[in-house]
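>>> Okay, structure incoming, though there's no sequence with it:
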């Protein structure tokens, strides 16, 4: 019997289309400064809501990724762009938006010796110079496991260090390109060893064939490396060439997973069908730091 590869979207997968003045302002600013956002490149379902609230996730190091993960809509190929002035342009845009919390991510740049770590560090410093009260979160690739590259980022002291495991261990090689599940856990563990006071964060997307027990095991694996913040969302197929959706989880199931995560000791769990890694990110940094202060006071 032929397998039904196309699951119909359930009623709870609804994207809020808000394209007012703020949305257009941010779109125009990104174009004028030749900046990229993961909101656009990864076709994030929350782009309208976030941009209407003057929140955006900057994507540095160009818009061509050296990897071809089967879930991701970002262009893949041989990058041609390395702009050393990019950190300053990101900082200018963040200042113009008067951001309280800024998220910076990137494509994977396996063609660079440090994987782009120095550009991440430069961006953190440039934002801090213009917006000293703005918290900065970075969502980094795995730098192919290079510890020195991670150290460059951690030395710049981001407010949150984010690296996504994306899926459960059994499916990792099929879903991700070159990235390894255990290497990702090791990166999060090393980040804590380098800067114990910086909260770490990771994300899992559901609907690519994982089992419930495997999701709980992934949570346990993240807590075993002292990961503080977890986001859980529904995978949505960006094109016919990408992985098919195997299952749509209900809002009730996402609520159950949030409770499971909090029981395991995550300081903050964001769990819902349209949740993505930087969704409501400004709320997560505050709760993580309060949690860490509470743990320090008890020890």
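Everything's here; your move. No experiment lies behind these values; they were computed from the predicted model shown.

>>> drop to CA atoms for contacts and neighbour counts, all remaining ones
Fine.

>>> Distance of residue 184 relative to residue 258?
Distance, residue 184 to residue 258, using Cα to Cα, to the nearest Å: 22 Å.

>>> now do residue 39
According to Cα to Cα, residue 39 stands 24 Å off from residue 258.

>>> cool, and residue 217?
For residue 217 relative to residue 258 (Cα to Cα), the value is 14 Å.

>>> And the two? Which one has more around it.
Between residue 217 and residue 258, counting by other Cα atoms under 10 Å, residue 258 is the more crowded of the two (21 against 14).

>>> hang on, isn't that one packed against residue 270?
Yes: look at residue 258 against residue 270 with Cα atoms under 8 Å: they come within range, at 6.9 Å.

>>> okay, pairing it with this:
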């Protein structure tokens, strides 16, 4: 085998990345509530390895604004293309599903909609308002695109009152251009910093990165410091797994001990809550991080 062939072959999945698939009554009820209301979830569209665990607990991350993304990032399995219109009834249907799932904490995310002037911020705001009105006491977390760094779009979302604002940096600075389509490290940090400075600071700000894309430990530590310096206090660190052979290859699988080491380092920097592990994703057991 040539050196070139070795370089592009995806890494073999280690045992610690494998987990049994188990479903129960709550899984089926969550699945049915989402499908009955014609909703998409990042759990399915992004092929999250934790969806069975989360759905068994009656929780899910709802994906609004359709399931066609205007950016073709090399790490993401969500379909790329030209979205068709805007579903103005979506906020109501999300509220229906959230009520039927009897959720206490919901994560609302979306595809990137660069075709919309506000990037979909108005639908985000309407959805937040609808689920809070339908389920009093519900806490809402949002995971948004970068809105091209526009403060007016960001504030439209924040004005609706989510308890957590999340936008993922995804990877270290050097790898941004090769991994993220249309996004930049600086713009992501800018939108996160604006969120951290919004209002009275009661909205928690969160971001996440993936490991295994070819970053060095030094670059990871620099990234963590940059994130902290921009006001973010909630952090997730997980393993990148290539969705298909056509996506960016998984360069290596980071060991569980290394994830613990990065978590310890993040706490030393000053983060309030850190979830770091091979199967951690940005919305994994999101309600637990609120207790920090």
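Right, received. Where do you want to start? What you are looking at is a predicted structure, and each value in this text was computed from that prediction instead of being measured.

>>> for the second structure, what spans make up the helices?
Secondary structure of the second structure (DSSP state H): helices at 3-8, 25-36, 42-45, 51-56, 90-101, 121-134, 151-158, 176-179, 185-196, 217-229, 256-269, 286-289.

>>> want to try JSON lines for those helices, with distance to residue 113 of the second structure as columns?
Output for the helices of the second structure, formatted as JSON lines (distance: least, Cα to Cα, whole Å):
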{"stretch": "helix 3-8", "distance to residue 113 of the second structure": "31"}
{"stretch": "helix 25-36", "distance to residue 113 of the second structure": "22"}
{"stretch": "helix 42-45", "distance to residue 113 of the second structure": "15"}
{"stretch": "helix 51-56", "distance to residue 113 of the second structure": "24"}
{"stretch": "helix 90-101", "distance to residue 113 of the second structure": "15"}
{"stretch": "helix 121-134", "distance to residue 113 of the second structure": "10"}
{"stretch": "helix 151-158", "distance to residue 113 of the second structure": "12"}
{"stretch": "helix 176-179", "distance to residue 113 of the second structure": "18"}
{"stretch": "helix 185-196", "distance to residue 113 of the second structure": "16"}
{"stretch": "helix 217-229", "distance to residue 113 of the second structure": "25"}
{"stretch": "helix 256-269", "distance to residue 113 of the second structure": "32"}
{"stretch": "helix 286-289", "distance to residue 113 of the second structure": "24"}
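
>>> Please identify which of these is closest to residue 17 of the second structure.
Closest of the helices of the second structure to residue 17 of the second structure is helix 256-269, at 9.6 Å (criterion: Cα to Cα).

>>> which residues of the first structure does that closest one align to?
Mapped onto the first structure using TM-score structural alignment, helix 256-269 of the second structure covers residues 251-264.

>>> who's in contact with that stretch?
12, 216, 219-220, 223, 230, 232-233, 268-273 (Cα atoms under 8 Å, 6 or more residues apart in numbering).

>>> Could you pull out the buried residues of that stretch?
251, 254, 257, 258, 260, 261 (16 or more other Cα atoms under 10 Å).

>>> what's the closest of those to residue 161 of the first structure?
Closest to residue 161 of the first structure, out of all of those and judged by Cα to Cα, is residue 261, at 18.7 Å.

>>> and residue 76 of the first structure, how many neighbours?
When counting by other Cα under 10 Å, one arrives at 16 neighbours for residue 76 of the first structure.

>>> what's the spacing between it and residue 21 of the first structure?
The value you get for residue 76 of the first structure to residue 21 of the first structure, if Cα to Cα is used, is 32 Å.
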